[in-house]
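Sequence and predicted model, in that order:
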Amino acid sequence: MSGFRHSLTGETLVPLTFIKEDSVRNFTTIIVGGGPHGVMLLRQLQARGAQQDEIAIVDSRPLLHWWRERLHDCDTQWLRSGPEHHVDAPVASSLRSFARERGREDEFATDAHRPMVSLFNDHASHVIERSGLERQRIAAVAHGFSRLPNGTLLLRTSEGSLATRHLVLATGPGGPFYPRWATRLGSSRVCHIFDQTFERSSLEPGCRVILIGGGISGVQVALALAEAGHQVTVLTRRVIGVSATTTPEDWTAARLAQMTALPYEQRFEMLQGAGDKGTLPSWEQQRLAEALRSRTIVHRVCNIESIRSEGADVCVYIAGGRPDVERAHTVVLGTGFIRDLPEWLRTSARNLNLPLTPSGAPILEPSLEWGTGSCIYLMGAGSAPVLGPYAANLIGGMLGSERIAVSIVSESSCAPRG
């Protein structure tokens, strides 16, 4: 959709004559992304009096669909988060009350009272149904956003355009990250645990599998494959670290205040290596240690030089001074997510001149608004310079949803543009 540049702000504006009025649905707030963060914000806005017809949440699949799929694919049984971190964000005791009323209090772990995934998901389904959240979902894929001359934001989707005063981007993590040496192979025998098509059950019984990556999701998949009778070798670049929970003592309010006092670009240095990314909680480390003792899993610390297909095998060549190769029928990557924002989002942000660091990261206000007065908010990993290293986790969704809801309801940061 073409447009013109605002003489003062430089933003790309879309003339009203380009939009058919009867083809655009209007909302006060649109949330892009139906994962835990998006659902938390929906509940926060509801609790502050927002009406159902004022808010839409855009996702092509039912709420929490990809969250459930990912946990199932990784065979995740327990969450790292505590009982107060759940989708019913305005009510801290909601998950505990749900468990108590149904006699399921034994589904909290004895350490830190972490919930089982099944309990968390059942509670989430209860909240979504009780609050009618699914009725607010528009089944569509977001393609971009722009601003009309009157200041209204226009979200373009696969099902048409939507107009809104406030736009919240809760798109979750990026796509699966494929290292360069993996993309060169182009083989169907190399897959990623976060591919939407990944299915552990599709592997032939008893096959040899190399899993590359030592974070919690990768190790959980390795353990599940070993338990299913596959021969599993785990390759990691470094010794697998251990981190107990998503709220360790080193990130207190004082630590967060220290970070947010820094210039925005310098905050990333403080975030380097912080948080639980690429680590195992102690209970999963114990499971892995037992698998290593019993030799149902083999673990090597090494650097990978290349991957090649040789006959019936996929060969992983290890960097070093001597020939060293690991062979398998299938290579499974647990190498995390792409860090960059989706292309449609980056293009839209550039067109609206939303503030970015020299390295291209979004610059957010304390309310998580992307630039003062933009009425555009960002949740998830991109909010780490404001919320800390756990911004992409459930606790980040709890903190972020409250800040955004307060900002939206107050209207103070979103004066109409003329």
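Alright, I've got the coordinates.

going forward, measure contacts between C-alpha atoms and count neighbours the same way
Will do.

so where's the longest helix in this protein?
Longest helix in the chain by number of residues (criterion: DSSP state H): helix 394-410.

List of residues touching that helix?
36-37, 40-41, 44-45, 48, 81, 85-87, 89, 166, 246, 366-369, 377, 379-380, 387, 390-391, 413-414 (CA atoms under 8 Å, 6 or more residues apart in numbering).

What's the separation between residue 302 and residue 238?
As for residue 302, its distance to residue 238 is 7 Å (criterion: CA to CA, to the nearest Å).

Repeat that for residue 51.
Going from residue 51 to residue 238 by CA to CA gives 50 Å.

which residues of this structure fall in helices?
In the chain, the segments counted as helices under DSSP H are 36-47, 65-73, 94-101, 117-131, 180-183, 216-227, 253-260, 264-271, 282-293, 343-351, 384-387, 394-410.

Alongside the first one, take a look at this:
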Amino acid sequence: MYDVVIIGAGPHALSLLSRMLINTPDKYEERPDNKSLFFKNKSGVYKTKVKDNPQTRNTPRQLSTYLRKGGVIDENVLNNICVIDRHGGWMTQWSKQFDALGISHLRSTSSIHPDAFDLHTLVQFAEDHRREGELLEIDGGIRGSKFTGPFIVPSLGLFWDFCKSVVKRHKLEDFVTKGFVTRLLPKDGGYDVCLASGDVIVAKQVVVATGNIGVKRIPGWARDVYDGCVDGSLLHTWDIINNSDATGIHTSDVCKQMVKLNMRNPINNTGNTVVIVGGGLSSAHLVVKAAMSGADQIHLVCRSSIKVRQFDLELEWIGRSRFIKLADFYSMKSFEKRSHVVRSSRGGGSITPYVHQQLVKLQESGRLIIHEDTEVWECNKDENHWSIQLSNGHMVDCYIIWLATGSIVDVTMNPLFCDVIKELPINIIDDLPVLTDDLEWGCGSGLYVMGALGGLVLGPDALNLAGARGGASRIAHRLKC
């Protein structure tokens, strides 16, 4: 029996182990009991002590020494912990997802990463390796009183190499067990972690750190045709990512293969036409990938108007007023109100200014047509092509449809929690579980949840890298007790 089993080996799990291994306290741990950041007034309302952006507590020389030699870590923490991931390696699914969508830079700023030693280790890593050119400075008109910077985001390659260095410094290279967890069964004194292979791993405590494990959101008009489409001409974003995962092919290869197949199609005006449904960043990246792969005509169908903003949250959650927003969130005793904040602060899909510029160029070239405030009314397949009726009156014939319609985050639809909900019932509000302040599934259960399902405790960026860092700080001290 393991003391702790961590399900998933993405940035949430890596952030957790980093926080557990590094003994140095972090002034900026986002927990209501962190007295360096928050205090309760006489009315029981949380307030923040910090009014400026987080600052490093180390000199560049100290950061470089840590990056080169590693810091003081508590290796005893690892004695009886098991990390299980279906790929058998750190952040493999995360990397494949970014690669499949052709994402060049992260959306989060350079201070948000899994290394618990210091917020500025990523920037120092770039400087030490002479890779400052991979730190992209962004502005795009977002500078203001709510956030004055820094506006620096790392490239995917830089962030990936930095995370590999975190794994190496913490001596976690061969720490991940390959396995796909299908069920989580509560039992006296712990849990049975059931794998698809039939093996069962027994644990006293479990951390579910699987990131975005929501159910694919399939629009109503596509449900009848989606399941029956086996030729690859109608795919959800996660299908594209999983195809890349399973076969080693990437989005561009998928696109090229489809275009090549469709060149045999005698129907006019459909051969190189792609329809992408969705209005978020994933849909925009797929537009660019389709164009790069040879699609002559691309239709982007958006249910609402396109929102252009650098971050996927309201700006107050990113800048120096973040701690004020968190204090207000922690003060809310009503989880219904917290749920409203979580959903309203994200405000649906949005596109970064950089990617939006690429869409504008494709529009100007005539290769991209954007249908805003438009829905698909009807979709039919005739032989080897699709006919799509849009609510704006346009009819589009195409061979490829990609659904960039996101996921449904609903704990009741997650197979890992089916038995847990029955055996250890807790309140569920708007599909999210009401966890303890330490992200535990009820006091004393020994089950902890990271990622989007922790939104009622962590706030609207629970799924993001900031949520990984915040979640790690809450769970780590419990697991080390």
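Good, I have the coordinates. Keep in mind that this is a model prediction, so the values were computed, not measured.

before we move on, the earlier item: out of the helices of the first structure, the one nearest residue 320 of the first structure is which?
For the helices of the first structure, the distance to residue 320 of the first structure is smallest for helix 180-183, at 15.8 Å, taking CA to CA.

whereabouts in the second structure does the closest one align?
Counting by TM-score structural alignment, helix 180-183 of the first structure falls onto residues 220-223 of the second structure.

after superposition, how close is that stretch to the first structure?
On superposition with the first structure, the mean distance recorded for stretch 220-223 of the second structure (mean CA distance after the TM-score superposition for the first structure) is 2.1 Å.

What lies in contact with that stretch?
Contacting residues not belonging to stretch 220-223 of the second structure are listed as 376, 377, 378, 379 [CA under 8 Å, 6+ apart].

Identify each buried residue in that stretch, please.
By 16 or more other CA atoms under 10 Å, the buried positions in stretch 220-223 of the second structure come out as residue 222.

now swap in stretch 98-118 of the second structure and tell me
Quick answer for stretch 98-118 of the second structure (16+ other CA under 10 Å): 98-103, 105-118.

how about residue 28 of the first structure, what does it touch?
Going by CA under 8 Å, 6+ apart, residue 28 of the first structure touches 54, 55, 164, 165, 166.

where's it relative to residue 328 of the first structure, distance?
Residue 28 of the first structure sits 53 Å away from residue 328 of the first structure, going by CA to CA.

need the strands for the stretch 251-400 of the second structure, in chain order.
Taking DSSP state E, counting those that start in this stretch to define them, one finds strands in the stretch 251-400 of the second structure at 273-277, 297-301, 368-371, 376-382, 385-390, 395-398, 400-403.

Give me the helices and strands touching the second one, please.
Spelled out, that is strand 297-301 of the second structure. If contacts are counted by 3 or more CA pairs under 8 Å, 6 or more residues apart in numbering; DSSP states H and E, strand 297-301 of the second structure sits against strand 273-277, helix 281-292, strand 368-371.

what's the top strand by length along the second structure aligned against in the first structure?
Taking DSSP state E as the criterion, the second structure has its longest strand at strand 200-208. Aligned by TM-score structural alignment, strand 200-208 of the second structure falls on residues 161-169 of the first structure.

which other residues reach the matching stretch?
Outside stretch 161-169 of the first structure, the residues touching it (CA under 8 Å, 6+ apart) are 23-33, 151-156, 375-379, 408.

Kindly report the same for stretch 344-360 of the second structure.
Under the criterion CA under 8 Å, 6+ apart, residues 107, 140, 279-281, 284-285, 287-288, 306-314, 368, 460 lie in contact with stretch 344-360 of the second structure.

Centre of the chain to it, how far?
A distance of 16 Å separates the C-alpha centroid of stretch 344-360 of the second structure from that of its chain, computed with CA atoms, centre = their mean, to the nearest Å.

go on, stretch 211-224 of the second structure?
Using CA atoms, centre = their mean, the offset of stretch 211-224 of the second structure from its chain centre is 17 Å.

With stretch 395-413 of the second structure instead?
Put simply, stretch 395-413 of the second structure sits 17 Å off its chain's centre (CA atoms, centre = their mean).

what do you get for stretch 335-351 of the second structure?
For stretch 335-351 of the second structure, the distance to the chain centre is 15 Å (CA atoms, centre = their mean).

do stretch 84-94 of the second structure as well
Relative to the chain's own centre, stretch 84-94 of the second structure is displaced by 14 Å; criterion: CA atoms, centre = their mean.

contacts for it?
Outside stretch 84-94 of the second structure, the residues that touch it by CA under 8 Å, 6+ apart are 5-11, 14, 167, 174, 176-181, 245.

Same check on stretch 31-50 of the first structure?
The contact list for stretch 31-50 of the first structure, computed with CA under 8 Å, 6+ apart, reads 52, 55-59, 61-67, 86-90, 133, 142, 167-172, 379-380, 394, 397-398, 401-402, 404-405, 409.

rewinding a little: quick one, which of the contacts of residue 28 of the first structure are buried?
Buried subset of the contacts of residue 28 of the first structure (neighbour count, 16+ other CA under 10 Å): 55, 164, 165, 166.

Compile these into CSV and extend it with columns for distance to residue 290 of the first structure.
Converted to CSV, those look like this (distance: CA to CA, whole Å):
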residue, distance to residue 290 of the first structure
55, 49
164, 53
165, 54
166, 50
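
Closest to residue 361 of the first structure out of the residues you listed?
So of those, ranked by how close each gets to residue 361 of the first structure (CA to CA), first place is residue 166, at 20.8 Å.

any idea how far residue 57 of the first structure is from that closest one?
Separation of residue 166 of the first structure from residue 57 of the first structure (CA to CA): 12 Å.

repeat for residue 231 of the first structure
To residue 57 of the first structure, residue 231 of the first structure is 43 Å away according to CA to CA.

Which one of the two is surrounded by more residues?
Under the criterion of other CA atoms under 10 Å, the comparison of residue 231 of the first structure against residue 57 puts residue 57 first, with 26 against 21.

In the second structure, what residue corresponds to that one?
Under the alignment by TM-score structural alignment, residue 57 of the first structure pairs with residue 83 in the second structure.

show me the contacts for that match.
5, 6, 7, 8, 9, 175, 176, 177.
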